[in-house]
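Asks: Predicted coordinates and the sequence they were generated for:
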Amino acid sequence: MTATERQTPKQARGRAAVASILAAASELLEEGGFDSLTTATIATRAGVNIATLYRYYPNKFAIVRELAQSIEEERSGVALAALAELGDAPDWREPVVRAIRAMAQLRRDRSGATAIRRALQSSPELWHLDHDVNAATAEAIAPFLLRVNPALPAERAGAIALTVVHTVASLLDLAAGERERAFGLERELELVIIHYLEPELDGTGAA
């Protein structure tokens, strides 16, 4: 079993143990960050013995990776669900704003989301997961941009999509760390993305 795989529990007790381990890791990340996280503290918080934890996860990276994978896939999913309306909506700006707001709301609603994002950025072992999800999301978004402006070269649509995905992720990370100003920063993010896309999706920019 590698650091990115785990044994799948077949019984309800095992599934409950895995759920407890993931919940405990999420809580501890919120409380102390990635560097202070250990398998021992996770097992204690989860109410399982360390042997049970190691039955499913070889190390803390595997636990955080599973948490991150779930959040990153959900982040991509809410963005794509909103952007699917691009090309059909009366104004492309509306689904773009909805996508940004849905991702921001996910950060607020999902326990441990901010701490997990920080772990992805601080750990070389986890950084590539964020990179891979961003790349996959951008690849999925590019065709939506082409529906709005079919004159865009496909390669440029891909570059625009990747720029948007990374910009949104980075500025939402910033907003998460500035809680008193989070909503204001999110509105600024919307303006940044709208102004960036206008020349391309309204067909007034250079190809």
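Replies: On my side now, so go ahead.

Asks: Please make it C-alpha for all contacts and neighbour counts, starting now.
Replies: Fine.

Asks: For residue 126, give me its contacts.
Replies: 61, 65, 119-120 (Cα atoms under 8 Å, 6 or more residues apart in numbering).

Asks: ok, and what's touching the helix or strand encompassing residue 22?
Replies: Per DSSP states H and E, residue 22 falls inside helix 12-32. Applying Cα under 8 Å, 6+ apart, the contact partners of helix 12-32 are 9, 37, 42-43, 45-48, 52-53, 56, 63-64, 67, 111-112, 114-116.

Asks: Which among those count as buried?
Replies: With neighbours counted by 16 or more other Cα atoms under 10 Å, those contain buried members at 37, 42-43, 45-46, 48, 53, 56, 63-64, 67, 111-112, 114-116.

Asks: Taking those together, which two end up most distant?
Replies: 48 and 114 (25.4 Å; Cα to Cα).

Asks: What is the end-to-end distance of stretch 120-128?
Replies: 8 Å (Cα to Cα, to the nearest Å).

Asks: next up, a second structure to put side by side with the first:
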Amino acid sequence: MPEQAAGGRKKQLEATGQPRRIPKQQRGRDRFEKILSVATELIEENGSDALKMSEIVERAELSFGALYQYFPDKSSIIRTLAERFNEQGRRCVEAELANVSSAELLRQALCSIVDQYYDFFRSEPVMRDIWNATQADRVLQQVDAEDMEFHSQRLFDVLIKLWPKCRPEELLAIARMMMHLLAAAVRYSISLGEEDGRAAIALYKKMLPVDIGHLMATP
């Protein structure tokens, strides 16, 4: 069935970037996961820009009604996949920052985080594609912004513990800047070939200050 055959129902759906509903019954969850699995396969084959709801319907052997019952648009599928990948990244950041008790350990933790993120995106072409998609889609930019703020807040918690006499607003600004720079380093590095990418990550780690405290002024 052509994608346009979904008729007026599709036109009534707003591009919110959110799933229409999260199923609770096993049958619904199985269908939900099948849609995401098929979407992942198609993104890996052709990229997220080429992803079409009609192709998902055909490969998943579903009706348009069944698909739109869970996902109103392509953005909602990509957002769901992005949030799942982001959850893995959040666990990595939390684990690395959990036991930081000194400036040197903080630097080591940041180096470990950037290494893990680089390896993750290098080994996951679907996530690499989706990460780029979140930058180009206005609805999906919110996903990236929320994830970045999560990481910034976790780093802020560490900074305020290590430098309690510094102004909180300054520490938060530094935390946000550092996480944005880390993400930019990874994004740039995965755009290069394997050898050049690892060299770029190594250079970023050399640029990290040994003692981040010198960036801050005491009140």
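Replies: Alright, I've got the coordinates. Note that this is a predicted model, so its numbers are computed, not measured.

Asks: residues in contact with the most centrally placed residue in the first structure?
Replies: With distances taken as Cα atoms, centre = their mean, residue 72 lies nearest the centre of the first structure, 3.1 Å away. By Cα under 8 Å, 6+ apart, the residues touching residue 72 of the first structure are 130, 133.

Asks: and the residue mapped onto residue 50 of the first structure from the second structure, how many residues sit next to it?
Replies: Matched by TM-score structural alignment, residue 50 of the first structure corresponds to residue 64 in the second structure. Residues within reach of residue 64 of the second structure, counting by other Cα atoms under 10 Å, total 22.

Asks: repeat for residue 147 of the second structure
Replies: Residue 147 of the second structure: 16 neighbours (other Cα under 10 Å).

Asks: go on, residue 197 of the second structure?
Replies: 20.

Asks: How about the one 5 residues further on?
Replies: Taking other Cα under 10 Å as the criterion, the count of residues near residue 202 of the second structure is 15.

Asks: Could I get the contacting residues of residue 146 of the first structure?
Replies: 152, 154, 157.

Asks: now, which of those residues sits nearest residue 84 of the first structure?
Replies: Among the contacts of residue 146 of the first structure, and counting by Cα to Cα, the member closest to residue 84 of the first structure is residue 157, at 15.4 Å.

Asks: tally of neighbours for the aligned residue in the first structure for residue 145 of the second structure?
Replies: Using TM-score structural alignment, the partner of residue 145 of the second structure in the first structure is residue 131. Around residue 131 of the first structure sit 14 other residues, with neighbours defined as other Cα under 10 Å.

Asks: May I have the secondary structure class of residue 131 of the first structure?
Replies: Assigned by DSSP: H, G, I helix; E, B strand; the rest coil, the conformation of residue 131 of the first structure is helix.

Asks: how far away is it from residue 158 of the first structure?
Replies: 15 Å.

Asks: and what of residue 206 of the first structure?
Replies: 15 Å.

Asks: Compare the two (neighbour count), which wins?
Replies: Counted by other Cα under 10 Å, residue 206 of the first structure and residue 158 do not tie: residue 158 has more neighbours, with 21 against 7.

Asks: Just give the nearest non-adjacent residue to the corresponding residue of the second structure for the more buried one, would you?
Replies: Using TM-score structural alignment, the partner of residue 158 of the first structure in the second structure is residue 172. Using Cα to Cα, 6 or more residues apart in numbering and skipping the chain neighbours, the partner closest in space to residue 172 of the second structure is residue 156 (5.5 Å).

Asks: The aligned residue in the first structure for the one you found: neighbour count?
Replies: The alignment partner of residue 156 of the second structure in the first structure, by TM-score structural alignment, is residue 142. Applying other Cα under 10 Å, we find 19 residues neighbouring residue 142 of the first structure.

Asks: Flag every buried residue along stretch 129-136 of the second structure.
Replies: 129-131, 133-134.

Asks: Please convert those to JSON lines, extending it with secondary structure and distance to residue 12 of the second structure.
Replies: Listed next are those as JSON lines, based on DSSP: H, G, I helix; E, B strand; the rest coil; distance: Cα to Cα, whole Å:
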{"residue": "129", "secondary structure": "helix", "distance to residue 12 of the second structure": "28"}
{"residue": "130", "secondary structure": "helix", "distance to residue 12 of the second structure": "26"}
{"residue": "131", "secondary structure": "helix", "distance to residue 12 of the second structure": "28"}
{"residue": "133", "secondary structure": "helix", "distance to residue 12 of the second structure": "24"}
{"residue": "134", "secondary structure": "helix", "distance to residue 12 of the second structure": "24"}
